[in-house]
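Enquirer: the sequence isn't on hand, but the structure is:
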């Protein structure tokens, strides 16, 4: 199936912003006195994987890595039922947790995830998302570190997909329907 794509954030812009986020996040955790191992970086699969890998390389410290999987889109382009598919393996009690998302849209899945993580008594809980669609929020959630404000279009690439396709793209694109 041939999709029509329009570049929104090119590869160079994404790489530059990820490097900036790495500096911001490193400075934040240095300011709170967090050392290697005090921070658990939690990637929300599957979409956050490329962003998380690049962000990890941009940090000045070495966090513990773990993953969760929360799905809300399925094969389409509209949010559907929320499903929690995979839990953490790491004990986060007393540790700083940085949740890494590809995109925050309505906030429903992120709010659910943050509530679940907060019950595990982390020292702190922060969110970093490559893209933020704050104008679409139906649940009030804060994103502490934002790569880009996202336009009101369906986005693919750099981990984001439609029906498991287009994740491999190095930039972020609008899927023109």
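Expert: Great, that's in hand. Everything numeric in this text was worked out from a predicted model, so none of it was measured.
Enquirer: going forward, measure contacts and count neighbours with C-alpha atoms only.
Expert: OK.
Enquirer: give me the buried positions along stretch 162-177.
Expert: Residues 162, 166-167, 169-175 are the ones in stretch 162-177 that count as buried (16 or more other Cα atoms under 10 Å).
Enquirer: put this next to the first one:
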């Protein structure tokens, strides 16, 4: 099914069943890695809310969750500027942190957030991202748990949007 959002058409790219299978595998790995610990999951809004919900439903252990919100895109392009509108609201000192991202492309947003996060002296920080664009990465970001590595194409669905539209689709779509 082709979908149209604003002035662009998108075609199916990753089906919901494949997404759920990868998220289940990531949740299992994180559950094993953090057995006996109580990590704090920090979800990067708005895009990671679906990934966060599905991952936490499958996480086997105690945990806390918090949300932060950054914006760096306008349309299909990064603005080059990262603005924060929701910040850290829990004590992270000495805690194990797992950042949940929908997609890591250039890495700029995460780079800005990590600088802020390390001021809170966490015990450890790991990154889990549903999607990673290794060819777009411009900052030294290490993603510890990756759902899918994808080319540098513009995608929507499963929480990702194009100027506010498309987050609600269960599958991921790529621009035609």
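Expert: Cool, got the structure. The model shown is predicted, which means the values in this text are computed figures rather than measured ones.
Enquirer: in the second structure, which residue is most central in space?
Expert: residue 101 (1.3 Å; Cα atoms, centre = their mean).
Enquirer: which SS class is the residue nearest to residue 48 of the second structure when sequence neighbours are not counted?
Expert: Leaving aside its chain neighbours, residue 48 of the second structure sits nearest to residue 102 (4.4 Å; criterion: Cα to Cα, 6 or more residues apart in numbering). Secondary structure, DSSP: H, G, I helix; E, B strand; the rest coil: residue 102 of the second structure is strand.
Enquirer: surely residue 102 of the second structure touches residue 131?
Expert: Yes: when contacts are counted by Cα atoms under 8 Å, residue 102 of the second structure is listed as touching residue 131 (6.1 Å).
Enquirer: what about these two, which has more around it?
Expert: The neighbour count for residue 102 of the second structure versus residue 131, taken as other Cα atoms under 10 Å, is higher for residue 102 (23 against 20).
Enquirer: wait, what's in contact with the residue opposite the more buried one in the first structure once aligned?
Expert: Taking TM-score structural alignment, the alignment pairs residue 102 of the second structure with residue 102 from the first structure. Residue 102 of the first structure sits next to 44, 47-48, 51, 129-131, 159-160 when contact means Cα atoms under 8 Å, 6 or more residues apart in numbering.
Enquirer: go on, residue 139 of the second structure?
Expert: Residue 139 of the second structure touches 106-108, 111, counting by Cα under 8 Å, 6+ apart.
Enquirer: hang on, residue 127 of the first structure packs against residue 141?
Expert: No: contact criterion Cα under 8 Å: residue 127 of the first structure and residue 141 do not qualify, at 9.4 Å.
Enquirer: pick out whichever of the two has more residues nearby.
Expert: Between residue 127 of the first structure and residue 141, residue 127 has the larger neighbour count (other Cα under 10 Å), namely 20 against 17.
Enquirer: surely that one is in a helix?
Expert: No: the assignment for residue 127 of the first structure, made by three-state DSSP, is strand rather than a helix.
Enquirer: does residue 81 of the second structure count as helix, strand or coil?
Expert: strand.
Enquirer: how much space separates it from residue 59 of the second structure?
Expert: For residue 81 of the second structure, the distance to residue 59 of the second structure equals 33 Å [Cα to Cα, to the nearest Å].
Enquirer: picking up where we left off before, ok, now which ones touch the residue lying closest to the residue nearest to the centre of the second structure once chain neighbours are set aside?
Expert: Nearest non-adjacent residue to residue 101 of the second structure, counting by Cα to Cα, 6+ apart: residue 129, 4.6 Å away. Counting by Cα under 8 Å, 6+ apart, residue 129 of the second structure touches 100-104, 143, 145-147.
Enquirer: out of those, which are shared with the first structure?
Expert: Retained in the first structure by both residues aligned by TM-score structural alignment, their matches' Cα atoms under 8 Å are the following of those: 100-104, 143, 145-147.
Enquirer: ok now stretch 62-78 of the first structure, how far from the chain's centre?
Expert: For stretch 62-78 of the first structure, the separation from the chain centroid amounts to 8 Å (computed by Cα atoms, centre = their mean, to the nearest Å).
Enquirer: ok, now which ones touch the alignment partner in the second structure of residue 26 of the first structure?
Expert: Using TM-score structural alignment, the partner of residue 26 of the first structure in the second structure is residue 31. Counting by Cα under 8 Å, 6+ apart, residue 31 of the second structure touches 59-61.
Enquirer: average gap between the longest helix seen in the second structure and the first structure?
Expert: Looking across the second structure with DSSP state H, the single longest helix is helix 16-33. Its aligned residues in the first structure lie a mean 0.5 Å from helix 16-33 of the second structure after superposition (mean Cα distance after the TM-score superposition for the first structure).
Enquirer: thank you kindly, that will do.
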